[in-house]
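Q: Below: sequence and its predicted model.
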Amino acid sequence: MISIGQTAPDFTLPRDGGASVTLSALRPQKVVLYFYPKDDTSGCTLEAQDFTAALADFQAAGCTVIGVSKDSVAAHDKFCKKYGLGIVLASDAEGSVCEDYGVWKEKSMYGKTYMGIERTTVLIDAKGQIAQIWAKVKVKGHAAEVLDAVQAL
């Protein structure tokens, strides 16, 4: 499990468009790392659209936005194209980054329990340390709240 003040666990993951993204290589930029359950579902689509709509403001604040799910790169490419997304979407197909960040959790729906990604956002400062964590994120207004935190760093 991660905590505020610790160095963010590093990773290199394949991303939309066929390239890869390495967290430590982004320094000294700030990074918003948001974990979401699945491409092209209602909440995940709205969250990705909200982060994309605010992308210029995040970039002006010296911040990169990366969405992480267990979806494949092909699914990310399709999702980006369908909704005109401008943020980086990384594929954690093996789930190791989800495990490192403590977002792979037991969930329940309609009385059934299963393992899945708990919608979580992590703000990483210019030194690579965790500055803020939002767990069990509610999508509405979340991107604006994260942008406020980025601008306050």
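A: Received, thanks.

Q: From now on I want contacts and neighbour counts done on CA atoms only, so please keep to that.
A: OK.

Q: OK, contacts around residue 21?
A: Counting by C-alpha atoms under 8 Å, 6 or more residues apart in numbering, residue 21 touches 11, 12, 13, 14, 15, 90.

Q: Below is an additional structure, to be compared with the one above:
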Amino acid sequence: MKTKAFTFSLLLSLSVMATTAQAALKEGDSAPDFKAQASLAGKSFPYSLKEALKKGPVVVYFYPSAFTGGCNIQAHEFAVGHDKFQAAGASIVGVSLDSISRLNDFSADPEYCAGKFPVASDVDGKIAKSFDLSVVDTPAGRKDTRGNDIDHAHTERSTFIITSAGKVYASVGGLAPEQNVVKALEAVQKLAAAKPEKPAKP
């Protein structure tokens, strides 16, 4: 009986995980526009996805929390690879449920964002939910790598490559932080190399 109960519990967990993974926006979906307070190199400013897309594709990456193990690694990898993303014509923006004050510190930290790209504050989780991502409460007592309390909910680690036309070109989820960045760069470079569609004949 215990074995059957365990198997059922495991299958249920896997089913829930699969449902969550499948819920996110897919290739070809329209990306929801958003505006948010963001931080770049320690200074806050109003970020607009619509405005950013006027300059080219945007990599929108959602992460659980600033100053936590995997998120520190991911931010560092995006900062290190920033020039390659830029060379492919794409900009980067991170999104989390952190407060703007936490993000001011995170964006300026030379070990993480290093002032290379902005990180946006989605304190109420509306942006994450608009991308069909789940928002989960963080258990009480959790602390970040600086020893400070994590006093906000979090969303799953998921990255979207948005074309300048506002469509999801690719999404990356379910990978370790380093691989998430590698796959995002591959998608951006593939998008840059793609031949533009020929205009329809009149």
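A: Received, thanks. All figures in this text were calculated on a predicted structure; none of them were measured in a lab.

Q: Mind checking the TM-score on these two?
A: Here the TM-score for the pair of chains, by TM-score structural alignment, normalised by the length of structure 1, is 0.88; 148 aligned residues with a C-alpha RMSD of 1.9 Å.

Q: residues contacting the residue positioned nearest the centre of structure 2?
A: Within structure 2, one residue has its C-alpha closest to the average C-alpha position: by C-alpha atoms, centre = their mean, that is residue 61, at 1.6 Å. Taking C-alpha under 8 Å, 6+ apart, we find residue 61 of structure 2 in contact with 92, 93, 94, 95, 157, 158, 159, 160.

Q: Show me what it aligns to in structure 1.
A: Under the alignment (TM-score structural alignment), residue 61 of structure 2 pairs with residue 34 of structure 1.

Q: Name the nearest residue to its match, ignoring sequence neighbours.
A: residue 121 (4.1 Å; C-alpha to C-alpha, 6 or more residues apart in numbering).

Q: Need the counterpart of that neighbour in structure 2.
A: Checking TM-score structural alignment: residue 121 of structure 1 goes with residue 159.

Q: that's a strand at its match, yeah?
A: Yes. Under DSSP: H, G, I helix; E, B strand; the rest coil, residue 159 of structure 2 sits within a strand.

Q: distance of it from residue 180 of structure 2?
A: 7 Å (C-alpha to C-alpha, to the nearest Å).

Q: Give me the common contacts of these two.
A: In contact with both residue 159 of structure 2 and residue 180: 172, 173, using C-alpha under 8 Å, 6+ apart.

Q: Could I get the full set of strands for structure 2?
A: Applying DSSP state E to structure 2 gives strands spanning 35-40, 43-48, 58-62, 91-96, 119-121, 135-136, 154-155, 158-162, 168-173.

Q: Now tabulate the ones you listed in JSON lines and tack on distance to residue 80 of structure 2.
A: Below are the strands of structure 2 laid out as JSON lines (distance: least, C-alpha to C-alpha, whole Å):
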{"stretch": "strand 35-40", "distance to residue 80 of structure 2": "15"}
{"stretch": "strand 43-48", "distance to residue 80 of structure 2": "20"}
{"stretch": "strand 58-62", "distance to residue 80 of structure 2": "15"}
{"stretch": "strand 91-96", "distance to residue 80 of structure 2": "12"}
{"stretch": "strand 119-121", "distance to residue 80 of structure 2": "15"}
{"stretch": "strand 135-136", "distance to residue 80 of structure 2": "28"}
{"stretch": "strand 154-155", "distance to residue 80 of structure 2": "24"}
{"stretch": "strand 158-162", "distance to residue 80 of structure 2": "17"}
{"stretch": "strand 168-173", "distance to residue 80 of structure 2": "19"}
